[in-house]
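Visitor: Kindly return the folded structure for what I paste below:
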Amino acid sequence: MTLLVHGVVADHSVDTSAMGDIADVYTVSAGGIAALVSDVRDEPVLPSRAMMLRHANVLEAAAATTTVVPMRFGVAVPSRDALRDEFLHPAQAQLTEALSYLRGRSEWRLRGDYVENEAIRAVLANDRRAASLRGRRDTDAKMELGERIVQGVSGLRDRDTPEVLGHLREHVVELVSRDVTEPLACLDASLLVDDEGQEALERHVEQLAERFAPRLQLRLVGPLPPYSFAAMETTR
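Guide: Sure, this is the predicted structure:
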């Protein structure tokens, strides 16, 4: 039997029997910290949708009552002794520090996407050449127009992303911004926020959403376990 490690909490800080419909989760303790684990039969643990959803559910249930340091999905060890000897004891100081840093804080996810028609309108308003190509039916004109629109949206992204995130930095403890790949995506960021600052953050994002509408839609999701700020793997 293999142990799947979900996260680490302070010892005795979570009652696994009260974690709703998440069965068979228990803790393995060492030196004042404890790993949230469940038993699986196979190793490696394959990232099925059901398994990854269960992993997230365990972390969210724990984060609702205590501070948790998430593990990345798929961290597995062969036994309780191996978990203590190869991970909890060697990483005790680091994990204890992480728990202290994350206490009273949670992650929020901010996503920004352009509304297609509004983004194109903004590009055409700032690119006379692109505007002149609109409506032409020849292949070369269509191709050039498409290229200029893609470049124009990229320019909007380069301008809007730092402006949005710049307005949020004073409301967060830490911020992680990811590269986006979808053509109409503007930004994808994770924010580490003090619990007492959550309402202020939500209000500020609402104000930014009004400011950038209708070209850009902002969506804020949270609170979440601090996946982007503390996710760790065993050294095994």
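Visitor: C-alpha from now on. contacts and neighbour counts both.
Guide: Will do.
Visitor: For this structure, which segments are assigned as strands?
Guide: Taking DSSP state E as the criterion, the chain contains strands spanning 2-10, 25-30, 33-40, 69-70, 76-77, 105-114, 174-178, 185-194, 216-224.
Visitor: Point out the most buried one among those.
Guide: Neighbour counts (mean count of other Cα atoms under 10 Å) averaged over each of the strands of the chain peak at strand 69-70, with a mean of 28.
Visitor: ok, back up a step: what's the closest of the strands of the chain to Glu60?
Guide: Closest approach to Glu60 among those is made by strand 216-224 (6.7 Å; Cα to Cα).
Visitor: starting at the chain centroid, how far to that closest one?
Guide: 10 Å (Cα atoms, centre = their mean, to the nearest Å).
Visitor: for that strand, packing partners?
Guide: Applying 3 or more Cα pairs under 8 Å, 6 or more residues apart in numbering; DSSP states H and E, we find strand 216-224 packed against strand 105-114, helix 198-212.
Visitor: Now do the shortest one against helix 198-212, angle only.
Guide: What that stands for is strand 105-114. 10 degrees (axes from the mean of the first three to the mean of the last three Cα atoms, to 10 degrees).
Visitor: Also this sequence, please, to line up against the first:
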Amino acid sequence: MLLVHGVVRESDAPAVGRVPPGRLQQPRAVVAGPLAAVVSDAPDGDLVGDDAVAHLDLLVALVVTVPVLPLPFGTVAPDEDAVRAEVLEPSADELAQRLAAVADLVELRLDLDFDTDASVAAVSRDDPDIARLAARARVPGASLADRMAVGEAVAARVADLQAELAATWTQELSGVAEQSRELHVDDQVSRTAYLVRRDRLDDADATVARLREAAAGSASVEYVGPMPVYSFLDDVVVGSQPAPRSRWGW
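Guide: A predicted model of the protein is given here:
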């Protein structure tokens, strides 16, 4: 049984053999015409979290130098003939067009992990409405409703402040990127994916360095990439009509 990790151009197949295997059995390329599938031998037991990490690490190592269409973790085929007959050959034209569409693009991801205490302190210091509510709640005999009103107002203002800061800090990076997409937002963490041209990676790196300086003391910054364009595959235009999604995850 083979794990099928992604698809590259046949001309880029040699790059697969140069990737350190890590947890995977040595990755290799299965070629069919102008395309090649990136495969490795599946482990004997069930797939676990470490296997998912190894799958991603392999694709990230490849996309540094060659275009890659990622497949969902856990995509399997019984053997190399099945990879050719079921994965590559039926969708060869579409795959080739999608690879051409993403050839000059990669994905970057940015996490902003806000320091809640710092946000609350900033709101309490700078917002006069919050200050008035807090003063009312401190009066002897203040009701539970007064105290709850302070908490609700602080939580709402903190959310607004963090959204404002995130928009300000990431404005320059959004200008570098072709597209951006919000992946996750909660009370503390904001995660965004950016679609960036390969020739603008240095610009993106420099922009994030400035963002880190601006966010110091208010939020920590995690910056990951380049990665395959996971978050933007549905936006890749192939021909004049949207292509149907196949059972392989496109």
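Visitor: Do you know the score for how well these two fit?
Guide: The TM-score (TM-score structural alignment, normalised by the length of the first structure) is 0.81; 231 aligned residues with a Cα RMSD of 3.0 Å.
Visitor: and the strands of the first structure as TSV, adding distance to Val150 of the first structure?
Guide: Listed next are the strands of the first structure as TSV, based on distance: least, Cα to Cα, whole Å:
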stretch	distance to Val150 of the first structure
strand 2-10	41
strand 25-30	48
strand 33-40	46
strand 69-70	37
strand 76-77	43
strand 105-114	12
strand 174-178	19
strand 185-194	12
strand 216-224	16
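Visitor: so which of those strands gets nearest His89 of the first structure?
Guide: strand 25-30 (6.7 Å).
Visitor: which residues of the second structure does the closest one align to?
Guide: Residues 27-32 of the second structure are matched to strand 25-30 of the first structure when aligned by TM-score structural alignment.
Visitor: Of the helices and strands packed on strand 216-224 of the first structure, give the one that comes closest to Pro226 of the first structure.
Guide: Proximity to Pro226 of the first structure (Cα to Cα) singles out strand 105-114 among those, at 4.8 Å.
Visitor: Give me the mean deviation of that closest one from the second structure.
Guide: Average distance, strand 105-114 of the first structure versus aligned residues of the second structure after superposition (mean Cα distance after the TM-score superposition for the first structure): 1.7 Å.
Visitor: and that strand, what does it pack onto?
Guide: strand 185-194, strand 216-224.
Visitor: what would the helices and strands packed on strand 216-224 of the first structure look like in TSV with distance to Pro90 of the first structure?
Guide: Shown next, in TSV, are those (distance: least, Cα to Cα, whole Å):
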stretch	distance to Pro90 of the first structure
strand 105-114	25
helix 198-212	34
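Visitor: tell me which residues of the longest helix seen in the second structure are tucked away?
Guide: In the second structure, taking DSSP state H as the definition, the longest helix is helix 144-176. The neighbour-count check on helix 144-176 of the second structure (16 or more other Cα atoms under 10 Å) flags 146-147, 149-150, 153-155, 157-159, 161-162, 165-166, 169-170, 172-174, 176 as buried.
Visitor: burial measure for the residue nearest to Ala149 of the second structure when sequence neighbours are not counted, as a count.
Guide: Once flanking residues are discounted, Ala149 of the second structure sits nearest to Leu133: 7.4 Å by Cα to Cα, 6 or more residues apart in numbering. Leu133 of the second structure has 18 neighbours, counted by other Cα atoms under 10 Å.
Visitor: Leu133 of the second structure and Asp146 touch, don't they?
Guide: Yes: with contact defined as Cα atoms under 8 Å, Leu133 of the second structure counts as touching Asp146 (7.4 Å).
Visitor: which residue lies farthest from the center of the first structure?
Guide: Going by Cα atoms, centre = their mean, the residue of the first structure most distant from its centre is Asp138, 43.8 Å out.
Visitor: where's that residue relative to Leu145 of the first structure, distance?
Guide: Using Cα to Cα, to the nearest Å, Asp138 of the first structure is found at 11 Å from Leu145 of the first structure.
Visitor: Over to Val37 of the first structure?
Guide: Applying Cα to Cα, the value for Val37 of the first structure to Leu145 of the first structure is 54 Å.
Visitor: How about Phe87 of the first structure?
Guide: According to Cα to Cα, Phe87 of the first structure and Leu145 of the first structure sit 55 Å apart.
Visitor: again with Asp85 of the first structure
Guide: For Asp85 of the first structure, the distance to Leu145 of the first structure - Cα to Cα - is 61 Å.
Visitor: now the match of strand 25-30 of the first structure: how far from the chain's centre is it?
Guide: The chain centroid and the centroid of stretch 27-32 of the second structure are separated by 26 Å under Cα atoms, centre = their mean.
Visitor: Other residues contacting it?
Guide: With Cα atoms under 8 Å, 6 or more residues apart in numbering as the test, stretch 27-32 of the second structure has contacts from 10, 13-14, 16-17, 19, 21, 36-41, 80, 83-84, 88-89.
Visitor: and what of stretch 152-165 of the second structure?
Guide: With Cα under 8 Å, 6+ apart as the test, stretch 152-165 of the second structure has contacts from 114, 119-120, 123-124, 130, 187.
Visitor: what stretch of the first structure does that stretch fall on?
Guide: Under the alignment (TM-score structural alignment), stretch 152-165 of the second structure falls on residues 147-160 in the first structure.
Visitor: how close does that stretch sit to the second structure?
Guide: Compared with the second structure after the fit, stretch 147-160 of the first structure shows a mean deviation of 2.3 Å (mean Cα distance after the TM-score superposition for the first structure).
Visitor: For that stretch, what is the distance to the chain centroid?
Guide: Relative to the centre of its chain, stretch 147-160 of the first structure is centred 25 Å away, using Cα atoms, centre = their mean.
Visitor: Same check on stretch 150-169 of the second structure?
Guide: 24 Å.
Visitor: Please report how far the residue nearest to Gly20 of the first structure when sequence neighbours are not counted lies from Glu147 of the first structure.
Guide: Distance criterion Cα to Cα, 6+ apart; nearest residue to Gly20 of the first structure, sequence neighbours excluded, is Ala61 at 7.9 Å. According to Cα to Cα, Ala61 of the first structure and Glu147 of the first structure sit 46 Å apart.
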